[in-house]
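J.: got a predicted structure plus its sequence, pasted below:
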Amino acid sequence: MNDLPLVLLHAFPVDARMWDAVRAPLSERLRLITPDQRGLGRSPLPETDREPDLDDAARDVVALLDRLELDKVVLGGCSMGGYLTMAVLRLAPERVGGLVFIDTKATADTPEAAQARHDVAARVETEGAGWMPEAVTPGLLAEKARPEVVERLRELITTQPPSGIAWAARAMAARPDSLETLRSVDVPALVVVGEEDGLTPLEAANTLVETLPDATLVVLPEAGHLTPLEDPAGVVEAILGWYPA
């Protein structure tokens, strides 16, 4: 088993169960850690007067590494999990020995995209999460996604606490551009993207590859934005084929 553990951070608006299909095959070869982010899954949302900020979620990740007595890990995530990975890089780059970016991007939101996130936060606080699957699934999965994947995504979304979804949406809207952070990285990186990802498409993945000093790109055919749900075998093969010694 590789000595360097792998920490994978989940996407929005789901929790760490999105990694269920990759968990067993990765765990055969690696120590795998898949935490729920604050306010989602089984992780509580701390009471605070602070504005939502991924830097606070990054401190959660570093605190987890401290509790597990892990000096250095391979850190990665899908979509929002990638944004959070970049926040950890800003906070504690010395804890990161490799990077896995899955269907994510390094640039900040446009004003329009940020406003859309604030609108989601406000609506989910008012109405709950029941409306979200119909609203977001077309962007999160490939057009011909298998029915069981669509249903699994629905379950993952509708079981999230509305307060956690709202916090995460507002935190993502406030995140900075991370290109300069990635230019200074001195560890190997893997970039995975679904061929049919419409939210963070191949262009965004290519920007990551061009920015990172040592990056490998894997494109998964016929998959959308949530490749660990749609093509878990492809994600596992990409990670294990790349994983640093």
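T.: Yep, it's here. Numbering: from 1, shown residues only.
J.: for the rest of this, base every contact and every neighbour count on C-alpha atoms.
T.: Will do.
J.: quick check: buried residues in stretch 168-187?
T.: Residues 168-175, 178-179, 181-182, 185, 187 are the ones in stretch 168-187 that count as buried (16 or more other Cα atoms under 10 Å).
J.: show me where this protein has strands.
T.: 6-9, 32-33, 73-78, 96-102, 189-194, 215-220 (DSSP state E).
J.: which elements pack onto the fifth one?
T.: Helices and strands touching strand 189-194, by 3 or more Cα pairs under 8 Å, 6 or more residues apart in numbering; DSSP states H and E, are strand 96-102, helix 202-211, strand 215-220, helix 232-242.
J.: do the same with the longest one
T.: Strand 96-102 is packed against strand 73-78, helix 80-91, strand 189-194, with contacts defined by 3+ Cα pairs under 8 Å, 6+ apart.
J.: want to throw the ones you listed into a markdown table with mean neighbour count and distance to Ala116?
T.: As requested, these are arranged in a markdown table below (neighbours: other Cα atoms under 10 Å; distance: least, Cα to Cα, whole Å):
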| stretch | mean neighbour count | distance to Ala116 |
| --- | --- | --- |
| strand 73-78 | 25 | 20 |
| helix 80-91 | 24 | 15 |
| strand 189-194 | 26 | 23 |
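J.: check it against this one:
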Amino acid sequence: MSRALKYTKPLVFLHGFPLDKRMWRQQIEKLSPHVRALAINLGRFGTKTPPGETKTSIKAMADEVACFLDEGNITDPVALCGLSMGGYVALRFAHDYPSRLDKLILANTRSLPDNEAARAKRNDLRKRLAEGERQQVLKELMKPMLVSGSPAAKEMQHIADEQSTEIIRSALEALRDREDATPWLSEIKVPTLVISGAKDTVIPSSEGAEMAKKIPSGQFAELPDAAHLSNVDRPEAFNKLILDFLTTRGG
């Protein structure tokens, strides 16, 4: 990545669940010389003791992104990259704030809402957290995130372990109750890159490929040897996909 800066608009990263903006460390470090790369915490993730009400929603998180841009005096349209939960938020942002978007990157995410089995699973996890099974739940949540034997497993587990139980429970509710974003896909007017991991068992790459087909300017890329956190499993390949997409005309 020795090329000079070509994409001059900000690139904003939206993290997955149950992590925070630190999951984008390898993107911020490697892409910052080429792009103005920023990452934010959603839904009070990354805070030790959240003040007041912890209830959130995917829409509220999308509004947080808009507030972040306002507070940073970022008025130009931005590139938005969301992974998993961050992808749900990015889709909502694209729907609610289309004029503030220049390019869109959706990684390891889906437009469909939870089905009944997934909703029941989230309810069970919330119940177990309330009953004190925090450690077991977090290990269960993190197990499918990375390929087996990943050197980043301890780092990602540490990030998850630092999150507030109430914030995790609130996010589970937000994920459970999110709207179906599929009808919005045809309305996305900006170039969009959908990235999936070939070994993602949380959201199979076939779903990413189908989602890309429904977006007018959608492109699809699959990363081999990558699970749900494809940016962590294959950081160099992930970064190259993003930089090529941002610096290619119409890409």
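T.: That came through fine. Just so you know, these numbers come straight off a predicted model, no measurement behind them.
J.: related to what we said a few turns ago, can you put the helices and strands packed on strand 189-194 of structure 1 in TSV and add distance to Pro133 of structure 1?
T.: As requested, these are exported to TSV (distance: least, Cα to Cα, whole Å):
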stretch	distance to Pro133 of structure 1
strand 96-102	21
helix 202-211	24
strand 215-220	23
helix 232-242	21
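J.: redo those as TSV? Include mean neighbour count.
T.: Shown next, in TSV, are those (neighbours: other Cα atoms under 10 Å):
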stretch	mean neighbour count
strand 96-102	25
helix 202-211	18
strand 215-220	18
helix 232-242	17
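J.: which among the helices and strands packed on strand 96-102 of structure 1 is found nearest to Ala204 of structure 1?
T.: strand 189-194 (9.0 Å; Cα to Cα).
J.: what lies in contact with that closest one?
T.: The contact list for strand 189-194 of structure 1, computed with Cα atoms under 8 Å, 6 or more residues apart in numbering, reads 98-104, 200-202, 205, 208-209, 212, 214-227, 235, 238-239, 242.
J.: what span of structure 2 lines up against it?
T.: Counting by TM-score structural alignment, strand 189-194 of structure 1 falls onto residues 192-197 of structure 2.
J.: need the nearest residue in space to the most centrally placed residue in structure 1, chain neighbours excluded.
T.: Nearest to the geometric centre of structure 1 sits Gly81, at 2.1 Å (Cα atoms, centre = their mean). Leaving aside its sequence neighbours, Gly81 of structure 1 sits nearest to Leu9 (Cα to Cα, 6 or more residues apart in numbering; 4.5 Å).
J.: can you check Leu229 of structure 2 too?
T.: Met145 (5.5 Å).
J.: map that neighbour onto structure 1.
T.: Under the alignment by TM-score structural alignment, Met145 of structure 2 pairs with Leu140 in structure 1.
J.: what's the neighbour count on its match?
T.: If you count neighbours by other Cα atoms under 10 Å, Leu140 of structure 1 ends up with 28.
J.: doesn't Thr227 make contact with it?
T.: No: look at Leu140 of structure 1 against Thr227 with Cα atoms under 8 Å: they stay out of range, at 9.1 Å.
J.: would you mind measuring from Ala16 of structure 1 to Gln37 of structure 1?
T.: Going from Ala16 of structure 1 to Gln37 of structure 1 by Cα to Cα, to the nearest Å gives 8 Å.
J.: ignore the last one, Asp177 of structure 1
T.: Per Cα to Cα, Asp177 of structure 1 is found 21 Å from Gln37 of structure 1.
J.: repeat that for Lys72 of structure 1.
T.: Counting by Cα to Cα - Lys72 of structure 1 and Gln37 of structure 1 are separated by 19 Å.
J.: so what corresponds to Glu28 of structure 1 in structure 2?
T.: Taking TM-score structural alignment, Glu28 of structure 1 has Pro33 as its aligned residue in structure 2.
J.: burial of the equivalent of Ser217 of structure 2 over in structure 1, as a residue count?
T.: Aligning on TM-score structural alignment places Ser217 of structure 2 opposite Asp214 in structure 1. Asp214 of structure 1 has 15 neighbours, counted by other Cα under 10 Å.
J.: Asp214 of structure 1 reaches Arg183, doesn't it?
T.: No: using Cα under 8 Å, Asp214 of structure 1 is not in contact with Arg183; the gap is 9.9 Å.
J.: so what sits against both of the two?
T.: With Cα under 8 Å, 6+ apart as the test, Asp214 of structure 1 and Arg183 reach no residue in common.
J.: which helices and strands does the longest helix seen in structure 1 pack with?
T.: As assigned by DSSP state H, the longest helix anywhere in structure 1 is helix 111-127. For helix 111-127 of structure 1, the contact count by 3+ Cα pairs under 8 Å, 6+ apart identifies helix 162-173 as packing neighbours.
J.: and the gap between Leu240 of structure 1 and Val100 of structure 1?
T.: From Leu240 of structure 1 to Val100 of structure 1 the distance is 11 Å (Cα to Cα).
J.: now swap in Thr211 of structure 1 and tell me
T.: In terms of Cα to Cα, Thr211 of structure 1 sits 14 Å off from Val100 of structure 1.
J.: try Leu8 of structure 1
T.: Distance of Leu8 of structure 1 to Val100 of structure 1, computed by Cα to Cα: 8 Å.
J.: who touches both of those two?
T.: With Cα under 8 Å, 6+ apart, Leu8 of structure 1 and Val100 have common neighbours 75-77.
J.: residue contacts, Val78 of structure 2?
T.: Contacts for Val78 of structure 2 (Cα under 8 Å, 6+ apart) come out as 9-12, 100-103.
J.: closest to Ala37 of structure 2 out of the residues you listed?
T.: Using Cα to Cα, the contacts of Val78 of structure 2 come closest to Ala37 of structure 2 at Leu11, 4.8 Å.
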